[in-house]
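1. Predicted model, plus sequence, below.
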Amino acid sequence: MADPVRYWLFKSEPSAFSIDDLAASPKQTALWDGVRNYQARNFLRDDVQTGDLVFFYHSREEPLGIVGTMKVVRAGYPDPTQFNPASKYYDAKSPPDAPRWIGVDVQLMQKFPAVVTRDQLAAHPKTASMLVMKRGMRLSIQPVTRSEWLHVHQLAGVRQ
């Protein structure tokens, strides 16, 4: 029996890669690369699977919040940017025969009509305790519960 779908939140700075960049990608699909935190890498390597559903979260630029949804269309594989000396994500200590960093391919499912902001998330008991809301939580890859997934869609005013 296949594992049930899991839910995630992936953070990206819009100046580096935004939901509009994903929408403009061929087949609205792209490699989610550049993850350079070991715990986030472990999620990508060990837990994120094809078919999992993901919130796209814009970080570090106002307004902070969830801007849409994606689906994982290819599970973890070596992030090619770690081997490219011209990439800002290059890691000279990551050999091709034992890669350190993992990426996944994601495909746009839905862009929300408006950002579901941190203030909106904080105002609702079903979303106020999301990991992204915890003080000091900087992980770019975070698990989300099904209840949180459903409630964020309600806040966005869209069907999932």
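-> Arrived safely.

2. Please make it C-alpha for all contacts and neighbour counts, starting now.
-> Fine.

3. I'd say P143 and L9 touch.
-> Yes - using CA atoms under 8 Å, P143 makes contact with L9 at a distance of 6.3 Å.

4. if you count what's nearby, which of these two comes out ahead?
-> For P143 versus L9, the count of surrounding residues by other CA atoms under 10 Å is larger for L9: 23 against 18.

5. Now do the same contact list for H58.
-> 11-14, 18, 64-67 (CA atoms under 8 Å, 6 or more residues apart in numbering).

6. Make a PyMOL selection of the buried ones in the residues you listed.
-> Of the contacts of H58, the buried ones go into a single PyMOL selection, burial set by 16 or more other CA atoms under 10 Å:
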select buried, resi 11+12+14+18+64+65+66+67
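
7. Quick one: list the elements packing against the biggest helix by length in the chain.
-> Longest helix in the chain, counting residues (DSSP state H): helix 146-156. Contacts defined by 3 or more CA pairs under 8 Å, 6 or more residues apart in numbering; DSSP states H and E place helix 146-156 against strand 102-117, helix 125-128.

8. Check it against this one:
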Amino acid sequence: MAYWLLKTEPDTFSIDTLKQQKVSCWEGVRNYQARNMMRDGMKVGDKAFIYHSSCKDVGVVGIAEVVKEAYPDHFQFDPESHYFDPKSAPDNPRWIMVDVAYRQHLNYVSLARIKANPALEEMPLVKRGNRLSIMPLTECQWLEIIAMSESKGR
């Protein structure tokens, strides 16, 4: 099993939305490096933190699980979609998505707390210049954030 961090803007799609839907496609990834991680790395059963970004309370808010591996993101073919890509073709799609299922809310772990934790200094999220929407985590990083959530500090 692998561990991931999935960034989302809660005004667009939040942990609460995922809880309500139970399972959702993780669509709209339009970065080749993030796409490759989904395509080549994400497997059924992998765990992912849901991370709210571009909001007042930036940080980890919950856990999802990958329940369907990479398949073509159908939004790339829809001219009415914000994620439309006219250079992508159905016989050779550029973009993919995975399906994730809601597993649980966590006590909020702020970005400030993550950055202040020496055990997380190698985490891609805190590295300068890393703005990917999908990031791999080590098991140690995963467990550290779980412990931080259980300690309930903001």
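-> Structure's in. What do you need? Just so we're clear, the structure is a prediction, and the values are computed from it rather than from any experiment.

9. Now do the contacts for H82 of structure 2.
-> Applying CA under 8 Å, 6+ apart, the residues near H82 of structure 2 are F75.

10. what kind of secondary structure is the aligned residue in structure 1 for V67 of structure 2 in?
-> In structure 1, the residue matched to V67 of structure 2 (TM-score structural alignment) is V73. Classification of V73 of structure 1 by DSSP: H, G, I helix; E, B strand; the rest coil places it in strand.

11. thinking again about what came up before, and of the helices and strands packed on helix 146-156 of structure 1, who's closest to T81 of structure 1?
-> The minimum distance between T81 of structure 1 and those falls on strand 102-117, with 9.4 Å, by CA to CA.

12. buried sites along the closest one?
-> 102-112, 115-117.

13. start and end residues in structure 1 for stretch 121-129 of structure 2, please.
-> Against structure 1, stretch 121-129 of structure 2 falls on residues 128-136 (TM-score structural alignment).

14. distance between that stretch and the chain's centre?
-> 15 Å (CA atoms, centre = their mean, to the nearest Å).

15. Could you do stretch 125-137 of structure 2 as well?
-> Worked out by CA atoms, centre = their mean, stretch 125-137 of structure 2 lies 10 Å from the chain centre.

16. Any idea how far apart the tips of it sit?
-> 9 Å (CA to CA, to the nearest Å).

17. What lies in contact with that stretch?
-> 2-8, 29, 31, 33-34, 37-38, 114-115, 120-121, 123-124.
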